[in-house]
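> the amino acid sequence is not available; the structure is as follows:
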């Protein structure tokens, strides 16, 4: 799955992570499901029948399976030709979401049985289980389609089942629907026939799909609705993209062709043929995640699969490519070979994330994705994992409602970073050979992390288990402090746990990580050096030039002396550092200032020294680190905030003017993003020339010229219109959201509305989530930009506290949206008093399903509060000196 989006520190080392799991009894094992479902689009309900073939592992007078919000109408148990019970007793346990079926005649160990259940369910609006998704047709009428989202634990919401990843079975699915509707499932169609519907009394069709291979319940999928499709024959099996009739299906062409190429590439790379008879990819109008890897039937948010070159920017294209390749990687890693329980989620998500970058790099080398990996994936992992309320990659999961909280930057980003680190250490050939062995050995089965390490050890001849278990079973990562001894050309390297709150306790600093030092010197990169002790000395060729963590494939921060940092700044200017090195060095310096390892003024001076930098990703990180400082100082004295904005303007304005904001056909992928970023950064920092250009474009756009704003700068132009404009500009952007047919443009409009500081407009923005005109999948979008100014941050929190009961009702604990909203509404505060307000509000409330998000928000506030108390005066003095110097140079 591709995600968009009280915790106590869980350390899984040395403990049995299976202990205390709420799992089903092992007395029966499902082998095959025969499932028939018929949706009712008028009542938003559905009827279903499921017949489950069971192997009986123990003498049994009861069967327990998972159900959630289903009404069971009849239950029958058959063994051989004998009906064991046609009216057994049923009891439901709400906390474990299980129905227990009890009967008198015992099922005998070693026998086979069948469980038949008839049931009805709600075609709900929660984007979970079997649910309804709506869209507006071009004539203004509402279209409805019924679709599924089973991961992680919502197959039980769709039909009674044994809803655990390790309980794999084969599935034969049949759908009953109106004849005009398209029916899809994981497999291809076996037969289609007319049927008299008991539910409606009319003649419908029953579409029966071929029997699937063994798979987990969370990968089951079926869709009923009005859909158009395009198809390609560029893969040996049919590949299609489907979309509702209100979308231009041709916008799926990029994803379609990419999918065909990617499937062929993965088959060769994994030496494993795709085992299903077809691949369908469907754009779903209401979708909680970014996409879901259902075997043979991948579902997507519209914006993550449909792409129009004319109306979307370069970054959107990259996102679509990455999501498509991520979901297709899952067809092997996750679907063919599946983790045995949710604590192994990272095996699915970490690998699919790594593989999407790996394949993207091969398909689009000019995108230089391993460079942006350092700013995107690595920084996301290091940021979350520097909080006390982070969790290990392999995190113990006990209950269903805990699972959604680990679909985060640890499972995805840190998981993929661990794989990148090990692939560099073993070498790509040995790493890929290990992956092939792993897939061959465990096809159609379930695995634990140790199985992957065993395959990589065998392929490489290195003891991977010993090295990597420490990285996956412990929370956090180290900061590596470097000092130098000029007498004997040695460096002294020491590792300690890094916490953003800068208050590491001795008991939290026990773990010693195997740190791959990746020493870069003028002779090249030495990948053999590993620090596995607390501290050690290493001899190096020369102290003139060296840098640790070459290309930043290691999961740690490096703290240098101010003198060495200065020399590295010079080395960057002299061309001795790779793009990844320069980017990572800036990221480390910024993060370490926030953690108290150096002064924030030193970071600002470092950024100033990069004025001759020419690479997009480095500038992306410079602007990002400056943004982090501005975020921490958002409630401070206006003069200081204005001074930081002036500094930003001085950094980027000249570059923005030089690059320009006219996009030509000859601009490459990176150049487009670079121009767009400089334009936005200069304009939002108040550059007069850029602001005027944006104002002119916006005026033409408002007058009806929809091509006046290039997609690469649409968000920036809208953002400036709202930051420097008023009600009139707000109306134009809101109207764009309401009337545009382009999903990308609508999302951009919605995402920028919160930039307005006008109290009346803030109020209107906060009314949008419950207005009925914003889909529940998008409720966080209008809220996000309110975090860019103090007025918005305060209003967001008030809105959350006033509407919390309604939010909890709309977004139940088992789904992830409530955690996202709590995080957005609380994490931007910077003061102790606000932290106390947040803690007081949630005191005594059930934190079920979002305790981790809340704990991480509170940690983030504590970290900023500590940062400010250390460096408030430091920044004040730096800004005053900078402004004095600026005035002097102007005179």
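Sure thing, it's come through. Note that this is a predicted model, so its numbers are computed, not measured.

> going forward, measure contacts between C-alpha atoms and count neighbours the same way
Fine.

> tell me where the stretch 201-350 of the chain has strands.
Along the stretch 201-350 of the chain, the segments classed as strands by DSSP state E, counting those that start in this stretch run 203-209, 222-225, 228-232, 239-243, 279-284, 291-292, 297-301, 338-339.

> next, the one to line up against it:
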């Protein structure tokens, strides 16, 4: 039996017979501390006469109605699935169930604040946990519009992907919020956050001319510590940077950022309703490193609004690309659009160093992992998938050129907006904007493991002038791939107590040895640095003179 797992083959088979249109999800959060009532209406097309299943994790399923026909839950519901037989060309499915709150950060998390006893809820649906809240075809390539209607205590704030509407009062200090339907998005980036959150609001004008409402939320007992104005400032800087570089306006109606308790990750890119760990609500003085990391995280999640939410991977094997792109984009945006101009240095010290360590262990593997089912997702995302993936994406941007890279990304968003893609779709756009063939690059960088070593080969005459300069590339015996690199070479000279760059060239390196004739005839400097500007993902060696200078 499948349990709670889903294989890639099952997802492909389901996608072949199902096309989702829209969900109406009605939730009652006033039914007690353990369960909430969930009523889902799904409208979808199907191959006439086909059979498939929809996903749901629930304590009790009260009723299932398919195209007006009642289905016995005792027969159809098992192993987190509801079997659907005899489908029509167009279908309407209604499922009424009682679902469980969690305290594990999966599905709808329920937290009781020990300070004041207040109850706070928030959703966390990545990878396969929207099915803990409503019946859903739980795979990223079955996108739909989602309309949430939520009944909750009238004193609460309720937030979802669409702008929060005025609530309709009910009896007993309850109210109902009826949200507008979202654009076509994947189920894992839908969101519901509810409780007596404190909030403050602002707005910005998008490149499209639309006014985008902004919100920042946190629980009452932490509100005094939240520097919301700074969060808004970094958000505005990120919006301006991404809309300019992507040449694509922000795609959603509003942008809320919510700091939530007991969050089991750093943040989550729910469309228009990003959740963050409360670690980023600083209750005392923190280091600059932590301040910078928060800015990178804010811009990481904002980048996902385009790469991940607007355009989404077909299956979880491309989750590495989702995260690597957001890490690359947030780092360059932090370095170029905020006061944290040394963000790439932090990236090298943290992510890249982590990747180098992981890539030299027996457990290393290619960046592109084979994700056969949902269980594979949980075990395959590590320092290779995230940190090396981000480092390799930085090298790709250098390989094609930063202007061509941004142009290709913008073209990718325009070509695939509201759709689903694979890695090849992005590479195709980058090939068009850069003129470079990237199939070979992708195979060598993403489908093989290991890290190369680059060493300088320097010969000089009696006067200290370079007569020959080359870059030698080697690979470990277990992972012998020789890769193409775009690198900088820096010449540095001692000026008093300072080491100053006196010359710099940027070039492609490929094969076992690459000669650099443009450095011939130059005076040999005190220090030669391969991979100057840290574009490439490779181990770097110093020649003897450079090593002595560095040690000194």
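Thanks, I have it. Computed from a predicted model, the values in this text were never measured in an experiment.

> after superposition, what is the TM-score?
Here the TM-score for the pair of chains, by TM-score structural alignment, normalised by the length of the second structure, is 0.87; 521 aligned residues with a Cα RMSD of 2.5 Å.

> reformat the strands of the stretch 201-350 of the first structure as CSV; add distance to residue 164 of the first structure and mean neighbour count.
Shown next, in CSV, are these (distance: least, Cα to Cα, whole Å; neighbours: other Cα atoms under 10 Å):
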stretch, distance to residue 164 of the first structure, mean neighbour count
strand 203-209, 23, 21
strand 222-225, 19, 22
strand 228-232, 33, 16
strand 239-243, 29, 25
strand 279-284, 24, 25
strand 291-292, 17, 28
strand 297-301, 20, 25
strand 338-339, 10, 25
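
> show me the contacts for residue 38 of the second structure.
25-28, 95-99, 133-134 (Cα atoms under 8 Å, 6 or more residues apart in numbering).

> please tell me how far it sits from residue 538 of the second structure.
As judged by Cα to Cα, to the nearest Å, residue 38 of the second structure and residue 538 of the second structure stand 51 Å apart.

> with residue 342 of the second structure instead?
From residue 342 of the second structure to residue 538 of the second structure the distance is 20 Å (Cα to Cα).

> who has more neighbours out of these two?
Neighbours per residue, other Cα atoms under 10 Å: of residue 342 of the second structure and residue 538, the larger number sits with residue 538, 23 against 14.

> now do the same for that one: its match in the first structure.
Using TM-score structural alignment, the partner of residue 538 of the second structure in the first structure is residue 556.

> its match and residue 298 of the first structure: what is the separation?
35 Å.

> the helices in the stretch 101-250 of the second structure, which residues?
Taking DSSP state H, counting those that start in this stretch as the criterion, the stretch 101-250 of the second structure carries its helices at 228-246.

> scratch that, the stretch 601-750 of the first structure
616-632, 638-659, 669-684, 688-702, 714-724, 727-739, 743-752.

> what angle do the shortest one and helix 714-724 make?
Compare the direction of helix 743-752 of the first structure with that of helix 714-724 by axes from the mean of the first three to the mean of the last three Cα atoms, to 10 degrees and you get 30 degrees.

> in the second structure, what stretch matches whichever helix or strand comes after helix 743-752 of the first structure?
Going down the chain from helix 743-752 of the first structure, the next helix or strand is helix 759-767, by DSSP states H and E. Under TM-score structural alignment, the alignment places helix 759-767 of the first structure onto no residue of the second structure.

> please apply the same query to stretch 166-179 of the first structure.
The aligned range for stretch 166-179 of the first structure in the second structure is 141-154, by TM-score structural alignment.

> stretch 444-461 of the second structure: how far from the chain's middle?
How far stretch 444-461 of the second structure lies from its chain's middle: 30 Å, per Cα atoms, centre = their mean, to the nearest Å.

> buried sites along it?
Using 16 or more other Cα atoms under 10 Å as the test for burial, stretch 444-461 of the second structure gives 444-446, 448-458, 460.

> what is the end-to-end distance of it?
From its first residue to its last, stretch 444-461 of the second structure covers 37 Å (Cα to Cα).

> next one: the residue mapped onto residue 244 of the second structure from the first structure from residue 255 of the first structure, what distance?
Following TM-score structural alignment, the counterpart assigned to residue 244 of the second structure within the first structure is residue 268. Between residue 268 of the first structure and residue 255 of the first structure the computed distance is 20 Å (Cα to Cα).

> tell me which of these two has more neighbours.
residue 255 (23 against 11).

> the more buried one -> the second structure?
Match for residue 255 of the first structure (TM-score structural alignment): residue 231.

> and its match, how far is that from residue 353 of the second structure?
Separation of residue 231 of the second structure from residue 353 of the second structure (Cα to Cα) stands at 28 Å.

> same question, residue 28 of the second structure
Counting by Cα to Cα - residue 28 of the second structure and residue 353 of the second structure are separated by 47 Å.

> now the longest helix along the first structure: how far from the chain's centre is it?
In terms of residue count, the longest helix belonging to the first structure (DSSP state H) is helix 851-890. Here the centre of helix 851-890 of the first structure is set off from its chain's centre by 28 Å, with Cα atoms, centre = their mean.

> quick one: which of the contacts of residue 38 of the second structure is nearest residue 534 of the second structure?
residue 133 (44.7 Å; Cα to Cα).
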